[in-house]
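K.L.:
kindly return the folded structure for what I paste below:
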Amino acid sequence: MAVTLTEAAAERVNTMLAKRGSGLGLRVATKVSGCAGFAYVVDYADEINDDDQVFESHGVKVVVDSKSLGNIDGMEIDYVRESLLNEGFEFNNPNVKDSCGCGESFTV
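P.N.:
Below is the predicted model of the structure:
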């Protein structure tokens, strides 16, 4: 079981953490949302809770709560920058069975 970052995503997280001045890594979770069922929630990991799983990828900690792990186990997070105005994380999740038309939510 693991959630990993590409090298580009790890570099972006390290840049974000350095600008922020604090944080243990990246927290990734899912929440019930949208027309397809679930949406990703990405935030700074400021603490590690008892029900969290911690993975390390390219030197960056990825923190996932145990409830979300079943939805995103095996997922790889990439960081893509297509232009100055179009950049962000892309989620390559092998558990996704379907996603909504707008791309904001998914079904596992």
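K.L.:
drop to CA atoms for contacts and neighbour counts, all remaining ones
P.N.:
Noted.
K.L.:
where does the residue nearest the centre of the chain land in three-state SS?
P.N.:
Of all residues in the chain, the one closest to the mean position by Cα atoms, centre = their mean is V28, 4.1 Å from it. Three-state assignment for V28 (DSSP: H, G, I helix; E, B strand; the rest coil): strand.
K.L.:
how about it, what does it touch?
P.N.:
By Cα atoms under 8 Å, 6 or more residues apart in numbering, V28 lies in contact with 40-43, 62-65.
K.L.:
show the buried residues in those.
P.N.:
Among the contacts of V28, those classed as buried by 16 or more other Cα atoms under 10 Å are 40, 62-65.
K.L.:
now the other sequence, so there's something to compare against:
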Amino acid sequence: MAITLTENAAKQIRKQLAKRGKGLALRIGVKKVGCSGFAYTFDYADELRQGDEIFASHDASLVVDAGTLAFLDGSRVDFIREGLNDSFRLDNPNIDHMCGCGESFSLKEPAKV
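P.N.:
Reported below is the predicted structural model:
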């Protein structure tokens, strides 16, 4: 199982961690919410927890817990600027449908957690 980072995403992770002054990585999670079932969560990882998987690329790291990895396997994390807005975006091959709001998604088949 793997998750990759683009250079833009890695640069932004390094920038945010440096600005914050601490942290090992960006932590990505999935929670049940929204009209389509799931949404991504983003937080800082100051330490590794039991069951965490770490993915490193371009001198930056992201952390995903074992329960979330099935939802994100094969994903590519990017950092996009559109006009005045910027955000992390995931190109996730496991998504079946993205809600019109762009915040929630459903999966092609239930992830085996």
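K.L.:
list the TM-score for the superposed pair.
P.N.:
These two chains, once laid on top of each other, score a TM-score of 0.95 by TM-score structural alignment, normalised by the length of structure 1; 107 aligned residues with a Cα RMSD of 0.9 Å.
K.L.:
that older thread, now the residue nearest to the centre of structure 1: closest residue in space, sequence neighbours ignored.
P.N.:
Closest residue in space to V28 of structure 1, ignoring its immediate chain neighbours: V42 at 4.8 Å, by Cα to Cα, 6 or more residues apart in numbering.
K.L.:
the one you found in helix, strand or coil?
P.N.:
Under the three-state scheme (three-state DSSP), V42 of structure 1 adopts strand.
K.L.:
my guess is it meets V13, correct?
P.N.:
No: the pair V42 of structure 1 and V13 fails to qualify as a contact (Cα atoms under 8 Å) at a distance of 10.9 Å.
K.L.:
who touches both of those two?
P.N.:
Between them, V42 of structure 1 and V13 have L26 as joint contacts when contacts are counted by Cα under 8 Å, 6+ apart.
K.L.:
hey, which helix is longest across structure 1?
P.N.:
In terms of residue count, the longest helix belonging to structure 1 (DSSP state H) is helix 7-20.
K.L.:
tell me the average deviation of that helix from structure 2 after fitting.
P.N.:
If you overlay the two and look at helix 7-20 of structure 1, the average distance to its match in structure 2 is 0.4 Å (mean Cα distance after the TM-score superposition for structure 1).
K.L.:
counterpart of I28 of structure 2 in structure 1?
P.N.:
In structure 1, I28 of structure 2 lines up with V28, judged by TM-score structural alignment.
K.L.:
which of the three states applies to V96 of structure 1?
P.N.:
V96 of structure 1 falls in the coil class when you classify it by three-state DSSP.
K.L.:
for it, what are its contacts?
P.N.:
Remark: with contacts taken as Cα under 8 Å, 6+ apart, V96 of structure 1 is in contact with 106-108.
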